[in-house]
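In: give me a model of this one.
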Amino acid sequence: RPYFVEQLNERVPFYDVRHSIKPGITGWAQVRYGYGDSVDDALQKLQYDLYYVKNNSLLLDVLVLIDTFKVVMFRGGR
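Out: Below you'll find the model as predicted:
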């Protein structure tokens, strides 16, 4: 949501870098961290997003798909 993005951009350094890649249905942060509802959670998820941006590759996308399948089928995450 734009409101939350604006708030997090003000409070979390480099938060806007995560928007340099097109959003998708799933992502590295979603399968590695799960749901978060605080600024601290946003900081943690940002670390995963920045890792994805820096290491973007077909192999990483395949790993995201595999982990997404595991989360959906076994209702779990990390």
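In: from now on I want contacts and neighbour counts done on CA atoms only, so please keep to that.
Out: OK.
In: from the structure, what's the count of residues near Phe4?
Out: Around Phe4 there are 9 other residues, counting by other CA atoms under 10 Å.
In: to compare against the first, here's the next sequence to fold:
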Amino acid sequence: MPRMLHLFDARSVEYLKRTRGHMLEPYPDDVISQKWAEAEEKFSSLSKSAELNDGTKDAGPFITGHTVSFIDFALGA
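Out: Have a look, this model is predicted:
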């Protein structure tokens, strides 16, 4: 949200700071490191799941091979 404050008029910025000021403060470095570690862990397991079709006759550009599936759209969104 802090990067978007320039999009609002002065009155809206004042309101956001007054009512949601705690959300505008940046996270401490240790919290940021922890959040990145959690995200990397989750995406590494997703990456392993996506590699299931590697080396098979059905390997293709999509998760299920040559056939597009819902998960392709969900990940692309």
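In: any idea what the TM-score is?
Out: In this superposition the chains share a TM-score of 0.27, using TM-score structural alignment, normalised by the length of the second structure; 38 aligned residues with a CA RMSD of 4.1 Å.
In: mind listing the strands for the second structure?
Out: In the second structure, no strands are found when defined by DSSP state E.
In: show me what the strand or helix carrying Val53 of the first structure is packed against.
Out: If you go by DSSP states H and E, Val53 of the first structure is part of helix 39-54. The contact analysis (3 or more CA pairs under 8 Å, 6 or more residues apart in numbering; DSSP states H and E) places helix 39-54 of the first structure against helix 28-32.
In: any chance you could list what contacts the helix it packs on?
Out: Lys45, Leu46, Gln47, Tyr48, Asp49, Tyr52, Val64, Asp67, Thr68, Val71, Gly77, Arg78 (CA atoms under 8 Å, 6 or more residues apart in numbering).
In: could I get the buried residue list for the helix holding Val53 of the first structure?
Out: The neighbour-count check on helix 39-54 of the first structure (16 or more other CA atoms under 10 Å) flags Ala42, Leu43, Lys45, Leu46, Gln47, Tyr48, Asp49, Leu50, Tyr52, Val53 as buried.
In: from the residues you listed, pick the one nearest Leu60 of the first structure.
Out: Tyr52 (7.7 Å; CA to CA).
In: skip the chain neighbours and tell me the closest residue to the closest one.
Out: With sequence-adjacent residues excluded and distances taken as CA to CA, 6 or more residues apart in numbering, Tyr52 of the first structure is closest to Trp28, at 6.5 Å.
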